[in-house]
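Novice: Quick one, what's the 3D model for this:
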Amino acid sequence: MLGIVLVDHTLSDGAPLHVDITDTDKWAIRTFLAPLRAWTSPKFYGLDNIPEGAALLVGNHTLYGGIDVPLLAEEVLRTRGRIMRGLAENVLIGTPGVRHLIQRFGSVRGTRANCRALFANDDLVLVFPGGGREAVRRKNEKYVLKWDGRTGFARMAIEAGVPILPTAMIGIDDALDIVMDADHPVLKPVKAIAERLGARWELAPPLVRGVGPTAIPRPERFYFSIGEPIETKAWQDNPNIDAAAAELSLLVRKAVEEEINFLLAERDRDPGRTLWGRLRGL
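Specialist: Here you go, the predicted model:
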């Protein structure tokens, strides 16, 4: 059994290993998120599946990737008393101001060394295997996982012997319509210039429309679900870590897709899915 091993507890980029969220912080977070919470009336399922000690939340990135995550993080903090330590994209960590803000509330650069340190610290770690590409989705990719065979998260969980919690989020993809994505023919000249300049065009965000012609999301309800833990210790006996990680990754992908389908079914039967439905319910 490999289990969690002792590691150098120094995180990269000056991120703190231990994050202390004060009562003032909690008030500030809840106040800041109050308009979004009121606009979306989120529902949460399966938070009781979060165990004590180290665990890995593996979820789907929704459109733009960061609109709904704070609501889940705040709810987990409020109801379970746990801070979600996100493994953030390099572009976020590389942006001054943004880096300091997300580090203040627990996120770190998504490296294996940082992940090991957080597991050894008994933290609740959050990762989106689809990364930025899944967040800047195309028109035909609503709630589609774009993992492209990524298995690093599974390898880390196996090495540490921590459970994986399949996590799903839906809502923002229903609140915004993609008008033009990075694959649109009109953008071919822009794409050519961007690629010549070394930019990653596949991460170009789509143009969206929400309320009327604006980019304000429509008041669709957000839904979140955390599934039952998948224990990873059984894969530690496999001498081929690559094969073990690939097998576990497929199992987790299926579990996340099941959680997404569960939420889609809940959404479809929910009379309060829209703001008008919620007002009628009052």
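Novice: CA only for contacts and neighbour counts going forward, please
Specialist: Noted.
Novice: Strands of the stretch 151-282 of the chain, start to end?
Specialist: 164-170, 177-180, 207-209, 223-226 (DSSP state E, counting those that start in this stretch).
Novice: Test my guess that Leu176 contacts Arg209.
Specialist: Yes. Using Cα atoms under 8 Å, Leu176 makes contact with Arg209 at a distance of 5.6 Å.
Novice: ok, those two, which is more surrounded?
Specialist: For Leu176 versus Arg209, the count of surrounding residues by other Cα atoms under 10 Å is larger for Leu176: 21 against 18.
Novice: residues contacting the more buried one?
Specialist: Leu176 is in contact with Val208, Arg209, Gly210, Ala215, Ile216, Pro217, Arg218, counting by Cα atoms under 8 Å, 6 or more residues apart in numbering.
Novice: cool, and Gly210?
Specialist: Per Cα under 8 Å, 6+ apart, neighbours of Gly210: Ala175, Leu176, Asp177, Ile216, Pro217, Arg218.
Novice: The same query, at a cut-off of 6 Å, please.
Specialist: Listed by Cα atoms under 6 Å, 6 or more residues apart in numbering, the contact set of Gly210 reads Leu176, Ile216, Pro217, Arg218.
Novice: What of Leu63?
Specialist: Here Leu63 is in contact with Ala135, Asp173 (Cα under 6 Å, 6+ apart).
Novice: isn't there a strand covering it?
Specialist: No. Assessed with DSSP: H, G, I helix; E, B strand; the rest coil, Leu63 is coil; it does not lie in a strand.
Novice: just the buried members of the contacts of Gly210?
Specialist: Using 16 or more other Cα atoms under 10 Å as the burial test, these include Leu176, Pro217, Arg218 as buried.
Novice: Please provide the structure for the following sequence as well, for comparison with the first:
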Amino acid sequence: MRPQRQLCPVDLMGIEELGAERSRLLFVGNHAILGIDVPLLIRNLFEKTGIWPRPLGEHAWFSVPFVGELLAHLGGVDGTRHNCDLLMERGHNLLVYPGGAREAWKRTTDKPYALLWGETHLGFARMAVKHGYTIVPVATVGTEDVIQPCADIPIQRILTVGGYLKPPGGSVGGKAFEQGARFPLVVPKPAKAQKVYFRLMPLVRTQDFQGQESDEDLLRSLRDLTRSRLEEGISSLLEHRRSDPHRFVFQKAQDRQNQKQEAAVASVQEAAAAASKL
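Specialist: Sure thing, here's the model as predicted:
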């Protein structure tokens, strides 16, 4: 976490949207590439509000040896409907990414920060309505300017080690491991290391709709409203960072170097001026 803190300073905005609410919250975000944003959001949200949302992970992650164990150690939960029901019945705050692994495993043809939600995916809205949770859209930008996909590798080639092993599939591997799925080969751009920006958007309340979790028209409207607020948040963050003088991690070092050079030039000029008077 320390290297992330140094190379990915965080600017978390919109905390005022929460008001006094600290429970029964469902944070819904746009997934940055490889999910690098998740620990940054959780840590900073906890530091500023005391809220530590449990992330609901794509089934695919939990079928990969060691990765599932690591996620569980960090508080992640396999995002099945059963697990979600259990957590919501106990009032846990949760964090979910409707784009799942497909959004985290962005391809070279995908636009940075694009929402890659399936039109039939209504799960988060259904669970929020069923349990009377407040949806908190949380937008992020920053990481996909530093880490970018340069190639799309068929996931089957990775999981089977070129065909030598049997891949996870179906209910074990999840949709992320279906035929045709791809994993990004990424290239980091250290010179572009910069802040990761988050913004909590206006809340989407569902309490008045409890008992209507079978109404798909209602669920679509809540899903679309959440998506619209996320897209608005992404746009506003992209605009905000353009005017942030402290956006880039190495900007301070460059500024200090420029100041030293300017001071050296000024010193030489002063010495030359003094010598000319002799």
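Novice: Can you pull the TM-score for these?
Specialist: After superposition, the two chains reach a TM-score (TM-score structural alignment, normalised by the length of structure 2) of 0.76; 238 aligned residues with a Cα RMSD of 2.8 Å.
Novice: hang on, the earlier thing: how about the strands of the stretch 151-282 of structure 1 in JSON lines, adding distance to Asp122 of structure 1?
Specialist: Listed next are the strands of the stretch 151-282 of structure 1 as JSON lines, based on distance: least, Cα to Cα, whole Å:
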{"stretch": "strand 164-170", "distance to Asp122 of structure 1": "14"}
{"stretch": "strand 177-180", "distance to Asp122 of structure 1": "39"}
{"stretch": "strand 207-209", "distance to Asp122 of structure 1": "39"}
{"stretch": "strand 223-226", "distance to Asp122 of structure 1": "19"}
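Novice: need the contact list for Asn49 of structure 1.
Specialist: Glu228.
Novice: Ala117 of structure 1 matches what in structure 2?
Specialist: By TM-score structural alignment, Ala117 of structure 1 lines up with Leu86 in structure 2.
Novice: How much space separates that match from Met127 of structure 2?
Specialist: 11 Å (Cα to Cα, to the nearest Å).
Novice: Between these two, tell me which one has more neighbours.
Specialist: Neighbour totals were compared for Leu86 of structure 2 and Met127, and Met127 leads with 20 against 11 (other Cα under 10 Å).
Novice: So which of the strands of the stretch 151-282 of structure 1 is nearest Lys146 of structure 1?
Specialist: Smallest distance to Lys146 of structure 1 across the strands of the stretch 151-282 of structure 1 (Cα to Cα): 13.8 Å, for strand 164-170.
Novice: by contact count, what packs against the closest one?
Specialist: On a contact count with 3 or more Cα pairs under 6 Å, 6 or more residues apart in numbering; DSSP states H and E, strand 164-170 of structure 1 meets strand 55-59, strand 223-226, helix 241-269.
Novice: so which of the strands of the stretch 151-282 of structure 1 is the most packed in?
Specialist: Mean neighbour count (mean count of other Cα atoms under 10 Å) peaks for strand 164-170 among these, with a mean of 27.
Novice: circling back: most widely separated two among the contacts of Gly210 of structure 1?
Specialist: Farthest pair in these, by Cα to Cα: Leu176 and Ile216, 7.9 Å.
Novice: what sits against the counterpart of Ala135 of structure 1 in structure 2?
Specialist: When structure 2 is aligned by TM-score structural alignment, Ala135 of structure 1 is paired with Ala104. Counting by Cα under 6 Å, 6+ apart, Ala104 of structure 2 makes contact with His31, Ala32, Ile33, Leu34, Gly35.
Novice: Tell me how far the aligned residue in structure 1 for Ala128 of structure 2 lies from Leu176 of structure 1.
Specialist: Using TM-score structural alignment as the criterion, Ala128 of structure 2 maps onto Ala157 of structure 1. Distance check for Ala157 of structure 1 against Leu176 of structure 1: by Cα to Cα, it reads 34 Å.
Novice: same deal with Val256 of structure 1?
Specialist: Between Val256 of structure 1 and Leu176 of structure 1 the computed distance is 22 Å (Cα to Cα).
Novice: before we move on, what about Leu126 of structure 1?
Specialist: Leu126 of structure 1 is 25 Å from Leu176 of structure 1, by Cα to Cα.
Novice: Identify the residues contacting Leu95 of structure 2.
Specialist: Leu26, Phe27, Val28, Pro53, Arg54, Pro55.
Novice: How about the contacts made by the equivalent of the first one over in structure 1?
Specialist: In other words, Leu26 of structure 2. Here Leu26 of structure 2 is matched to Leu56 in structure 1, going by TM-score structural alignment. The contact partners of Leu56 of structure 1, taken as Cα under 6 Å, 6+ apart, are Val125, Leu126, Ile164, Leu165.
Novice: Locate the first one within the secondary structure: which element?
Specialist: The one in question is Val125 of structure 1. For Val125 of structure 1, the element it lies in under DSSP states H and E is strand 124-127.
Novice: Quick one: name whatever helix or strand follows that strand.
Specialist: Next along the chain from strand 124-127 of structure 1, counting by DSSP H and E, comes helix 131-135.
Novice: For Val76 of structure 1, see how far away the equivalent of Pro39 of structure 2 over in structure 1 is.
Specialist: Alignment note (TM-score structural alignment): Pro39 of structure 2 maps to Pro70 of structure 1. Computed as Cα to Cα, the Pro70 of structure 1 to Val76 of structure 1 distance reads 10 Å.
Novice: wait, which of the strands of the stretch 151-282 of structure 1 is closest to Asn240 of structure 1?
Specialist: Short answer: strand 164-170, nearest of the strands of the stretch 151-282 of structure 1 by Cα to Cα, at 19.7 Å.
Novice: which residues are in contact with that closest one?
Specialist: Under the criterion Cα under 6 Å, 6+ apart, residues 56-60, 222-227, 229-230, 255-256, 259-260 lie in contact with strand 164-170 of structure 1.
Novice: likewise stretch 102-109 of structure 1?
Specialist: Applying Cα under 6 Å, 6+ apart, the contact partners of stretch 102-109 of structure 1 are Ala15, Arg85, Gly86, Leu87, Ala88.
Novice: Turn those residues into TSV, including secondary structure, distance to Asn240 of structure 1 and neighbour count.
Specialist: Converted to TSV, the contacts of stretch 102-109 of structure 1 look like this (DSSP: H, G, I helix; E, B strand; the rest coil; distance: Cα to Cα, whole Å; neighbours: other Cα atoms under 10 Å):
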residue	secondary structure	distance to Asn240 of structure 1	neighbour count
Ala15	coil	33	20
Arg85	strand	29	24
Gly86	strand	28	24
Leu87	strand	26	22
Ala88	strand	28	22
